[in-house]
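Visitor: here is my input; please provide its structure:
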Amino acid sequence: MAGRVQPVLAGAVTALVGFASSFTVVLAGLRAAGASDAQAASGLLALCVACGLAAAWLGWRHRIPMSVAWSTPGAALLVATGPPPGGWPVAVGAFLVSGVLIVAAGLFPPLGRAVAAIPKPVAGAMLAGVLLPLCTAPVRALVELPTVAGPVVGGWLLLHRFARRWAVPGALLVAVIAIALTAPPTGLTGAALAPSVTLTAPAWNTSALIGLALPLFLVTMAAQNVPGMAVLVGYGYRPPFGAALRATGLASLFAAPAGGHAVNLAAITAALAASPDAHPDPERRWVASVTAGVGLALLGLGAGVATALVAVAPPILIEAVAGLALLGALATALASAVTDPATREAAVVTFVVTASGVTLIGVGGAFWGLVAGCLMLLLFHRRPPVVPPPVDHSSDGRSATPTARRTRPSATEPIRSAGT
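Guide: As a prediction, the model looks like this:
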């Protein structure tokens, strides 16, 4: 009995932690892209349902704990980019194009390999530049609202020390209490608390396709799908990457008209369902991912309440909670960007251009940061010097090459039998 309950409980924890840790990022991103409160609530609900369906299908179909989540870095990208030219309908159009690209990456492996070919330092620097504006919000909140933000940050620090998994949900709980104590009594009056879907007819323009759809696809692939696969491989699984991309891409297409920006493999919470804590038997852990999917879909029913609370809260406080949720991702992205000294300058240029938030010909800084970093790599790439083989100036005038002098095979060279 305990063996059956354990993965179910692990899945419930995965859903709760995943939702509470980053739904504020999603709402901040959707509202920054031009969504109204009703449209943002609809987007959060659509994402929860789409993630839940994809997780349940992938876990049941492949018997692997393939957790699914929304693109948290993608939501941070929306905050950094702001409303595209044309407003919310154009943002929805970009969400659809990003979903199409994810499906295409699942159908055509060369496209997935092309994304993987983007140098990791440049990709990490672009992601770090996208995350930086939100990650500075806790500092700004401490200065602007010290009596409210102080307990939030303090609670996060305390839980981060003793129960890291619950640090962001705990900070969110403190923020909700602070909102309840400081918001006007009529703050929620008239707010739509029941779940509802608001569909938006998509629109497209070139600048949004280049400046929003393409960067959203890239950060979702590089910061969510690829690390999510790595987590599963680290726990001994061999997940079908193409099938996962097709399922999450279709889920993204399903959620986009209702306001959902992107669905992908979970990276941050993937270990909660794939680790031995979910079940000692690796063959039974898929139950945790299916349960997490169901739980996340049910949590989506509270999207209206969550959006109403965010609407009455000081914007900087919500951004502060979102920033706390992204600090770990920022640290990982920065480490990936500056590890290799040979590409460090290109990564720094990518980071600076992306974080600047500049907009040129209607295209945001994330795209230009990627372009600047790749150009730096091309312009300043140095090939390793060619070292000539040593020459043995012997009396007979012959030069001994390394092959001629070697009398035994190297440790990495197979020993050949006579006559081969």
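
Visitor: alpha carbons only for contacts and neighbour counts from here, please
Guide: Noted.

Visitor: immediately after the biggest helix by length in the chain, which helix or strand?
Guide: Secondary structure of the chain per DSSP state H: the longest helix is helix 2-32. Using DSSP states H and E, the helix or strand that follows helix 2-32 towards the C-terminus is helix 37-62.

Visitor: let's compare: structure for the following, please.
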Amino acid sequence: MTSSPAAEAVPHASTGHAVLAGVVCGLVGFTSSFAVVLTGLQAVGASAEQAASGLLVLCVTMGLGCVLFSWRLRMPVTMAWSTPGAALLVAATVPAGGFASAVGAFIVCGVLLALCGLIRPLERLVESIPVPLASAMLAGVLLTLCVAPFRAVVASPAAIAPVMVVWLLLVAFARRWAVIGALGAAVVVMAVTGVFSSLDIGQLSPAVTFVAPTWDVTAMVAIGLPLFIVTMTSQNIPGIAVLGSFGYRLGMRAPLLYTGGASALGALGGGHAINLAAISAALAAGPEAHPDRNRRWIAGVSCGLTYLAFGPLAGIVTAAARSAPEGLIETIAGLALLGTFAASAAAALADPASREAGAVTLVVAASGVTIAGVGAAFWGLLAGVVMLAALAVERRRRTRHPQPPAATP
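Guide: Presented below is the predicted three-dimensional model:
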């Protein structure tokens, strides 16, 4: 591989910049969505200790993935936990078998991810899911999270308003740092309200808590299948596309085998799923990381090391989040997901031919309805498929039997 003249001119500065870009990638990936992960795990029955264990396992598995793939392939391969999947968990309900049943569903998701790497037709089947419907399902799930900050600021203005003001100012003047700044404001609020003084740091060292899975078909359908779909369609496939846009050709087989296997194994410690990074991947893969494309792998390695450094903080982060003022963690999660919601909703409703099907999927997924123990995300996708089929029949009927032009008076 050859380096560009620009890279040779400032090799040390550029290498340091690549390291910094990876640190920022890991920092943004963790701080912007850890609240969603904790909230999602607890929503499906995890105790505080199990949620902290899940956060630790996710940091370790995605950190190792970043380091190993970036080092071995000399590409800025970055991984992340499934933020859309965690958001889906927030909208779910505790399975009949408790968190153990959710863990069984997490394992099913991991196995399906790995199978996509082994069985090409299965990967093509996932790719054939209409993008508007997958996006609409995600948007519907995210909607309930994204309204949380605006409900919380009415209920607790003193705690929530400073966070939202900081976020809004940074959106205007330093958008990349908006969520991190909001998190910083939340930390200040927690310090003022005495959250940290009540924590016993000595008893908050991280520990992996083993969860024996139980196999519940309803949980697999309600949690495992939607988790697999949103992880593939909203993270892995776009993640490959982001790397490709910067000239990196990363096959799906190896990343899916790793992320699927690591997700299945990590589920035993409470983690839900990891995948290729999508939006944050550009921080490490773009020219801002290094002028020489062949040296940006350094950013992928430093991103992974940053995730690994966050792992030991899982216990403290979980305890602080549990003691935070009511609505504060939900506010951080909602603000972090607004951009994803906007992009998903736009993709769901962009094509006039499928707009009504997307709208049906979105509203059903957002409704929170549960039928036979299966949550709204699955029923939203199913309703969208039925609506899409009805629209196709209507178009064919209109083509075969065109309406005569209206008579002019």
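
Visitor: can you give me the TM-score here?
Guide: Overlay of the two chains. TM-score (TM-score structural alignment, normalised by the length of the second structure): 0.92; 388 aligned residues with a CA RMSD of 1.6 Å.

Visitor: what segments of the stretch 101-250 of the second structure are helices?
Guide: With helices called from DSSP state H, counting those that start in this stretch, the stretch 101-250 of the second structure shows them at 120-127, 131-146, 148-155, 157-173, 178-192, 217-219, 225-231, 237-245.

Visitor: and Val25 of the first structure, how many neighbours?
Guide: Applying other CA atoms under 10 Å, we find 26 residues neighbouring Val25 of the first structure.

Visitor: Leu328 of the second structure matches what in the first structure?
Guide: For Leu328 of the second structure, the aligned residue in the first structure is Leu317 (criterion: TM-score structural alignment).

Visitor: could you do Gly384 of the second structure as well?
Guide: Structural alignment (TM-score structural alignment) places Gly384 of the second structure against Gly373 in the first structure.

Visitor: surely its match is in contact with Val349?
Guide: Yes: shown here, Gly373 of the first structure and Val349 form a contact pair, counting by CA atoms under 8 Å, at 5.9 Å.

Visitor: OK, contacts around the residue positioned nearest the centre of the second structure?
Guide: Residue closest to the mean C-alpha point of the second structure, counted by CA atoms, centre = their mean, is Thr83 at 1.6 Å. Residues counted as contacts of Thr83 of the second structure (CA atoms under 8 Å, 6 or more residues apart in numbering) are 33, 36-37.

Visitor: 10 Å instead, please
Guide: Taking CA atoms under 10 Å, 6 or more residues apart in numbering as the criterion, Thr83 of the second structure is in contact with 29, 32-37, 40, 89, 230-231, 234-235, 272-275, 277, 337, 340.

Visitor: give the equivalent position in the first structure for it.
Guide: Here Thr83 of the second structure is matched to Thr72 in the first structure, going by TM-score structural alignment.

Visitor: and for Ala48 of the second structure?
Guide: When the first structure is aligned by TM-score structural alignment, Ala48 of the second structure is paired with Asp37.

Visitor: ok, its match to Thr307 of the first structure distance?
Guide: Going from Asp37 of the first structure to Thr307 of the first structure by CA to CA, to the nearest Å gives 7 Å.

Visitor: so these two - more neighbours on which side?
Guide: Thr307 (25 against 19).

Visitor: return the residues in contact with the residue in the second structure that Leu158 of the first structure lines up against.
Guide: The alignment partner of Leu158 of the first structure in the second structure, by TM-score structural alignment, is Leu169. Contact analysis of Leu169 of the second structure by CA under 10 Å, 6+ apart lists 175, 178, 181-182.
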